[in-house]
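Q: okay, sequence plus prediction incoming.
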Amino acid sequence: MTFSIVGRSADGQTLGIAVASKFLAVGAAVPAAEAGIGALATQAFANLAYRVQGLALLRTGTAAADVIAGLTAADSGRAHRQLGVVGPSGDGATYTGGECFDWAGGVAGDGYAIQGNILAGPQVVAEMERAWLASGDLSLPRRLHAALAAGDAAGGDRRGRQSAALLTVRHGAGYGGMSDVEVDLRVDDDADPVTRMGGLIELWELYFGKPDPATLLPLDGELAGEVDAKLKALGYESLDAWAGVENLEERLVAGAIDPLVLEQLRAAQRPTGA
């Protein structure tokens, strides 16, 4: 009833999961990840204890395949389970119990594990792997979503669509650098959740992505005058004040302006009645 990918970035610093299903709020059940430790997806008749137990095993340095062996060996319901695990290095691993509903299966390789059950067919997993391998130049959130979208386009969950989720972790990557949760997005009930997830990733990149130093514009001369005039027209005394209201504070850089922030500022309108 679910298809997912667990993956690791090329530099080994980011770990994450993308998942979709004909299941309400699949993100509340399937994914688990810890920065520098590993990530996993538990699905089919999901054993939610695998999340805590699997991360505990990964903290000891246990390889992904051995994590799966340990978790399933102790589970009398393993024939109905499906599981994907990736550690901070090496191959990922996937497991499909013999009594999972058809079509069910998975593939794994260096830094990834892909799995699904009640799928339209093996092409779902095959297309997810193809998209993953072809997208190595993308950020991990984008790469995971590309694989998920490929699986969805290939038929995905043969019962239909309902929810999707994306979780990535990296040390200090959270809001304000105060947590390790980089991206945590969920579409809990939607007719086209994978597409909707793509839109949410775009918003996350706008609000929480870090500015590219190569594209920053010096905030001086005519540009400084334009920005100051626009801020005053909007009723703000500083760029910091406006950006805080618009949730763009993560993109502020002293003495310069991110082109994405400038674009948002130029498009901003003073609220009616203000």
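A: Received the coordinates, thanks. Residues are numbered from 1 along each chain as shown.

Q: CA atoms for contacts and neighbours, from now on please.
A: Will do.

Q: any idea what sits nearest Asn47, other than its immediate chain neighbours?
A: In space, and not counting its chain neighbours, Asn47 is closest to Arg81: 7.2 Å by Cα to Cα, 6 or more residues apart in numbering.

Q: what sits against that neighbour?
A: In this structure, Arg81 makes contact with Thr42, Gln43, Ala44, Phe45, Ala46, Asn47, Tyr95, Thr96, Gly97, Cys100, judged by Cα atoms under 8 Å, 6 or more residues apart in numbering.

Q: ok, now with 10 Å
A: The neighbourhood of Arg81, defined by Cα atoms under 10 Å, 6 or more residues apart in numbering, consists of 42-47, 72, 75, 95-100, 117.

Q: same check on Ala18?
A: Ala18 is in contact with 3-7, 27, 30-31, 41, 114, 141-149, 164-168, 185-186, 194, 197, counting by Cα under 10 Å, 6+ apart.

Q: buried subset of those as a ChimeraX selection?
A: Restricted to the buried members of those, where burial is judged by 16 or more other Cα atoms under 10 Å, the ChimeraX selection command reads as follows:
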select :3,4,5,6,7,27,30,31,41,114,141,142,143,144,145,146,147,148,149,164,165,166,167,168,185,186,194,197
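
Q: remind me, longest helix of the chain?
A: When the chain is parsed with DSSP state H, its longest helix is helix 193-208.

Q: so how far is that one from its chain's centroid?
A: On the basis of Cα atoms, centre = their mean, to the nearest Å, the separation between the geometric centre of helix 193-208 and that of its chain is 10 Å.

Q: now, which of the contacts of Arg81 lie within helices?
A: Under the assignment DSSP H, the contacts of Arg81 contribute Thr72 to helices.

Q: narrow the contacts of Arg81 to those that are buried.
A: Buried members of the contacts of Arg81, counted by 16+ other Cα under 10 Å: Thr42, Gln43, Ala44, Ala46, Asn47, Thr72, Tyr95, Thr96, Gly97, Cys100, Asn117.

Q: so the second one touches Ile114, yeah?
A: No: counting by Cα atoms under 10 Å, Gln43 stays clear of Ile114, with 11.6 Å between them.

Q: overlap in contacts, these two.
A: Between them, Gln43 and Ile114 have Phe3, Ser4, Val19, Leu83, Gly84 as joint contacts when contacts are counted by Cα under 10 Å, 6+ apart.

Q: what's the closest of those residues to Pro122?
A: Set against Pro122, the nearest of the shared contacts of Gln43 and Ile114 by Cα to Cα is Phe3 (11.2 Å).

Q: in addition, the following structure is provided for comparison:
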Amino acid sequence: MTFSIVARCAGTGMFGVAVSSSSPAVAARCAYARAGVGAVASQNVTDPSLGTRALDLMALGAGAAQAIEVLRGSTPHMEFRQVLAVDAHGASAIHSGPRALGTWAEAKGQDVACGGNLLANPDVPQRMVEAFHASSGHLGDRLVEVMRAALEAGGEAGPVHSAGMKLVDKVSWPVADLRVDWTDDCPIEALARLWGIYKPQLADYVTRALDPSAAPSYGVPGDE
């Protein structure tokens, strides 16, 4: 019911996750990232605890592959799960249990891991990895490009209805956490529009948190 990407920007160290599904509010359950540590997607009969556990392991020094191996060896029902991880060095790892739903597949490379289940075809994750490596610019822009490439490659077997993107960079909270929890239109294009609105304001929201006296105008009625 899901296809996703976890990725690291080699130039800035920013991490991101993007995900889409036929299920509602997919990003609320599947997307995890921590600045300076890594990014994780936990999906397919989802156990959200796997996302935070993988990040905790990587924060303690485990690489992506080590974190995935620990989860495999210490967690029940892993045969149902898909977990994608990328670490602070750009190494990536994936677990896909044999009881993942429908047509499932995975692909990874430096700074990126992609995977999905109930896919239209098994080529989708590899096309996503290729799109990521061919892209440039802000990580948020690159993730949107990858999700569009996933749809062009076939995406999920049925129509998707939700999508989301999470970005982390230097501060302890996500610098972007954007979600389209349900739409009968294309959630990835809705996410792209939302990102287009948010991207020019991203740095200002960080400034407002760190030093409100240096913040630019809020641009709302009553603000001078």
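A: Cool, the structure landed. Since this is a predicted model, take the numbers as computed values, not measurements.

Q: just the TM-score for the two chains, thanks.
A: The TM-score (TM-score structural alignment, normalised by the length of the second structure) is 0.88; 211 aligned residues with a Cα RMSD of 1.9 Å.

Q: hmm, back to that, which pair in the shared contacts of Gln43 and Ile114 of the first structure spans the largest distance?
A: Taking every pair in these and measuring Cα to Cα, the maximum separation is 12.1 Å, between Val19 and Leu83.

Q: give me the common contacts of those two.
A: With contacts taken as Cα under 10 Å, 6+ apart, Val19 of the first structure and Leu83 have Ser4, Val6, Val30, Ala41, Gln43, Ile114, Gln115, Gly116 as neighbours in common.

Q: burial measure for the last one, as a count.
A: Using other Cα atoms under 10 Å as the criterion, Gly116 of the first structure is surrounded by 37 other residues.

Q: does it touch Val124 like I think?
A: Yes: in this structure, Gly116 of the first structure is within contact of Val124 by Cα under 10 Å, at 8.1 Å.

Q: any residues in contact with both of these two?
A: Counting by Cα under 10 Å, 6+ apart, the residues touching both Gly116 of the first structure and Val124 are Phe3, Trp103, Gly105, Gly106, Gly151, Gly156, Asp157.

Q: helix, strand or coil: sort out the fifth one for me.
A: What that stands for is Gly151 of the first structure. In three-state terms, and counting by DSSP: H, G, I helix; E, B strand; the rest coil, Gly151 of the first structure is helix.

Q: hang on, the earlier thing: export the shared contacts of Gly116 and Val124 of the first structure to JSON lines and tack on secondary structure and distance to Leu203 of the first structure?
A: Converted to JSON lines, these look like this (DSSP: H, G, I helix; E, B strand; the rest coil; distance: Cα to Cα, whole Å):
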{"residue": "Phe3", "secondary structure": "strand", "distance to Leu203 of the first structure": "24"}
{"residue": "Trp103", "secondary structure": "coil", "distance to Leu203 of the first structure": "34"}
{"residue": "Gly105", "secondary structure": "strand", "distance to Leu203 of the first structure": "33"}
{"residue": "Gly106", "secondary structure": "strand", "distance to Leu203 of the first structure": "31"}
{"residue": "Gly151", "secondary structure": "helix", "distance to Leu203 of the first structure": "23"}
{"residue": "Gly156", "secondary structure": "coil", "distance to Leu203 of the first structure": "25"}
{"residue": "Asp157", "secondary structure": "strand", "distance to Leu203 of the first structure": "26"}
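
Q: which of those lies closest to Ser89 of the first structure?
A: Proximity of those to Ser89 of the first structure was ranked by Cα to Cα; the top entry is Gly106 with 19.5 Å.

Q: in contact with that closest one, which residues?
A: The neighbours of Gly106 of the first structure, taking Cα under 10 Å, 6+ apart as the test, are 3-5, 82-84, 93-96, 113-117, 122, 124-126, 129.

Q: got the contact list for the closest residue to Ala31 of the second structure other than its chain neighbours?
A: Leaving aside its sequence neighbours, Ala31 of the second structure sits nearest to Ala41 (Cα to Cα, 6+ apart; 5.0 Å). By Cα under 10 Å, 6+ apart, the contact set of Ala41 of the second structure is 3-6, 16-19, 27, 29-33, 48, 50-52, 54, 82-86, 94, 113-115.

Q: if we use 6 Å, what do you get?
A: Applying Cα atoms under 6 Å, 6 or more residues apart in numbering, one finds that Ala41 of the second structure lies in contact with Cys30, Ala31, Val83, Leu84.

Q: quick one: secondary structure of Arg142 of the first structure?
A: On the three-state scheme (three-state DSSP), Arg142 of the first structure is labelled helix.

Q: please name the nearest non-neighbouring residue to it.
A: With Cα to Cα, 6+ apart as the measure, Ile201 is the residue that lies nearest to Arg142 of the first structure, at 7.7 Å, once sequence neighbours are left out.

Q: map the one you found across to the second structure for me.
A: Aligned counterpart of Ile201 of the first structure in the second structure: Trp195 (TM-score structural alignment).

Q: Gly140 of the second structure versus its match, what's the distance?
A: Summarising the geometry, the distance separating Trp195 of the second structure from Gly140 of the second structure, computed by Cα to Cα, to the nearest Å, is 8 Å.

Q: could I get the full set of strands for the first structure?
A: When secondary structure is read from DSSP state E, the first structure shows strands at 2-8, 15-21, 31-34, 38-44, 81-86, 93-96, 105-109, 112-117, 163-169, 181-187, 217-218, 256-257.

Q: next one: Val83 of the second structure relative to Thr2 of the second structure, how far apart?
A: Look at Val83 of the second structure and Thr2 of the second structure: by Cα to Cα, they are 12 Å apart.

Q: measure Ile17 of the first structure to Val85 of the first structure for me?
A: Computed with Cα to Cα, the distance linking Ile17 of the first structure and Val85 of the first structure is 10 Å.

Q: and for Met197 of the first structure?
A: Computed with Cα to Cα, the distance linking Met197 of the first structure and Val85 of the first structure is 22 Å.

Q: quick check: Lys22 of the first structure touching Gln162?
A: Yes: the criterion here is Cα atoms under 6 Å, and Lys22 of the first structure meets it with Gln162 at 4.6 Å.
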